[in-house]
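Student: I would like to see how this sequence folds:
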Amino acid sequence: MNELQMELGDTETHIRGHLKIGLPQIIGTFFFSKVAKSFTKKHPDVTLEMIEEGGLHVEKLVEKGEVDVAFVVIPAQSHELEEQLIFEAPFVACLPKNHALKDEQQLSLEQLKEDNWILFDSSFALSQVILDSCRKEHFVPNIAYSTTQWDLLLTLVRDELGVAILPSPLTDMYREDICVKPISSQYIPWKIGIVVKKDRYKTRALKAFLKIVADIYSGEQK
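Tutor: Next up, the predicted model:
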């Protein structure tokens, strides 16, 4: 009934309306501003509401129909979601400057299995990616700290409280303070995409938003 009402009200030539956008903290920091600026300039009568939650919770909100579209790490955990890849970058190892392996050109995760690790909070899809990657090299990391803040995580690495693996774009502003090493033992991708609920009616405002995202990030996958 809700979707029928949306469809009946979505007949005007001029695009207007309200969209709820799911934004995990890290992804929102790097991806949303550019999209919002372009979309608002082109469609000023559509309001955008940001729903800021951990990635796994955001997926659930889209699945329930409580959020129209979300930026998430893909593949999504839910099979009820339709996803589109918009960006990809590798994970890298982050070490304190005086770490014993600071002079290595590249590292395997197994070389860090005796270290204390700093991870994202378990509500972050990134946390599961990291744990799964460690399991592939037959160890479970010793988690010293977990946080929801990527900049705090890197500060903890800088202050010699542990090591971490992170998507390379997150390390760009901190490369003078820590050691950043490529991971040689496996390729761990940070795949960012947008998700909507499968078979749900897409309003003209939502279609316009998806098109803006596709136009901005086409050709930017790394």
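Student: switch to C-alpha atoms for all contacts and neighbour counts from now on
Tutor: Fine.
Student: For the lengthiest helix in the chain, name the packing helices and strands.
Tutor: Scanning the chain for the helix with the most residues, using DSSP state H, yields helix 25-42. Applying 3 or more Cα pairs under 8 Å, 6 or more residues apart in numbering; DSSP states H and E, one finds that helix 25-42 makes contact with strand 46-51, strand 69-73, helix 204-217.
Student: so where do the helices sit in this structure?
Tutor: 2-8, 25-42, 55-64, 125-136, 150-158, 168-171, 204-217.
Student: got the contact list for the fourth one?
Tutor: In this case it means helix 125-136. 54-56, 73, 109-110, 119-122, 140-141, 165, 188 (Cα atoms under 8 Å, 6 or more residues apart in numbering).
Student: Please generate a structure for the following sequence too, so the two can be compared:
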Amino acid sequence: MEFRPLRAFVEVVRQGGFSQAAKTVFATQSTVSKAVKQLEEELGTPLLDRIGHRSVLTAAGEAVYRRGVKLLADRDDLLAELDEIRGLKRGSLRLGLPPVGSSTLFAPLFAVYRQRYPGIEVRLVEYGSSRLEESLRAGEIDFAGALLPTTEEFDWQLVRREPLVALLPSDHPLATRRSVTLAEVRDTPFILFESGFTLHRVILDACRRAGFEPDVVARSSQLEFIVELVGAGLGIAFLPRMIATQRRNPAVRHVLLKEPDTEWAMAMVWRRGAYLPAAAQAWLDLVREVHGPGPHSPSD
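Tutor: Next up, the predicted model:
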């Protein structure tokens, strides 16, 4: 059902005639008459019983008028709401962020975004990268913070690149070195993130390229706990330099990991070809504004 004929019909009833309704909808009387006739033909029943110069509602007309008033009001409300959403006065932004590095990289962005768009609700979830990618594929979130490289099904905008450092107990024989390779620490137990974290896969893949399987003595999703385990002498761990620097422990030393293809590259990722609502596009624009246009997916 088209709204224009319905609005013409409602105004005819409200105004008590076709000529008065024509003035209300800024149309000619014949145009209003044709619109009402079109609505009657579409519904297959008369809506008005025309008696001389008067028009009386039929039973069907009463039902259409009653519901038509509500339909038109709902339509007007919908259009007003869409205008607010497009104007970023209302809406929601659905973000998925990994626990590692999010506070440093994204908390300042949240503050700016909130200041600019106070009417936008930010819905935040925190998972490891694998779980975030699943949520992104399912359309549960608009963006995910993820480590590169990612699959071709996603577009991405680079946020930060950082080298990895090895966290060594202070009494480890290599703790005073400026850099180490994985081969040099292969005999030391490893403390890794849980398997759902991309950094877990990055370290394991690098070890396999170096020709060995590490002795993994612990896995955790808690960053502070991993640092404490290293300080207690349980083994060694690996973190982006930026994150490690913020979590100093007197019993832990940071040594640069000199290993190819282990750089930590955090990006904002979204489904390739997906529609981005106004609130989501505003977030992406802010990321690019703060972190520069930088490298991005070729399809972007």
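Student: Counting by contacts, list what the helix or strand harbouring residue 61 of the second structure packs against.
Tutor: Per DSSP states H and E, residue 61 of the second structure falls inside helix 59-86. Packing partners of helix 59-86 of the second structure (3+ Cα pairs under 8 Å, 6+ apart): helix 3-15, helix 278-291.
Student: and it, how far from the chain's centre?
Tutor: 31 Å (Cα atoms, centre = their mean, to the nearest Å).
Student: and residue 148 of the second structure, what pairs with it in the first structure?
Tutor: In the first structure, the residue paired with residue 148 of the second structure is residue 74, using TM-score structural alignment.
Student: highest average neighbour count across the helices and strands packed on helix 59-86 of the second structure?
Tutor: Across these, the average number of neighbours (mean count of other Cα atoms under 10 Å) peaks for helix 3-15, which reaches a mean of 20.
Student: outside of the following helix or strand past it, which residues touch it?
Tutor: As assigned by DSSP H and E, the chain's next helix or strand after helix 3-15 of the second structure is helix 18-24. Here helix 18-24 of the second structure makes contact (Cα under 8 Å, 6+ apart) with 8, 11, 12, 14, 15, 28, 29, 31, 32, 33.
Student: Also stretch 65-75 of the second structure?
Tutor: Against stretch 65-75 of the second structure from outside (Cα under 8 Å, 6+ apart): 3, 6, 7, 9, 10, 13.
Student: OK, contacts around the third one?
Tutor: Neighbour list for residue 7 of the second structure: 68, 72 [criterion: Cα under 8 Å, 6+ apart].
Student: Now do residue 145 of the first structure: how many residues are near it, please.
Tutor: Neighbourhood size, residue 145 of the first structure [other Cα atoms under 10 Å]: 15.
Student: again, but for the one 3 residues further on
Tutor: Under the neighbour criterion other Cα under 10 Å, residue 148 of the first structure is assigned a count of 17.
Student: The second structure: which residue goes with that one?
Tutor: Under the alignment (TM-score structural alignment), residue 148 of the first structure maps onto residue 221.
Student: try residue 33 of the first structure
Tutor: So residue 33 of the first structure corresponds to residue 107, using TM-score structural alignment.
Student: And its match, how far from residue 294 of the second structure?
Tutor: Going from residue 107 of the second structure to residue 294 of the second structure by Cα to Cα, to the nearest Å gives 20 Å.
Student: follow-up on the earlier one: tell me roughly how far the longest helix of the first structure lies from the second structure on average.
Tutor: Compared with the second structure after fitting, helix 25-42 of the first structure has a mean deviation of 1.3 Å; criterion: mean Cα distance after the TM-score superposition for the first structure.
Student: quick one, that helix and helix 55-64 angle?
Tutor: Angle of helix 25-42 of the first structure versus helix 55-64, following axes from the mean of the first three to the mean of the last three Cα atoms, to 10 degrees, is 50 degrees.
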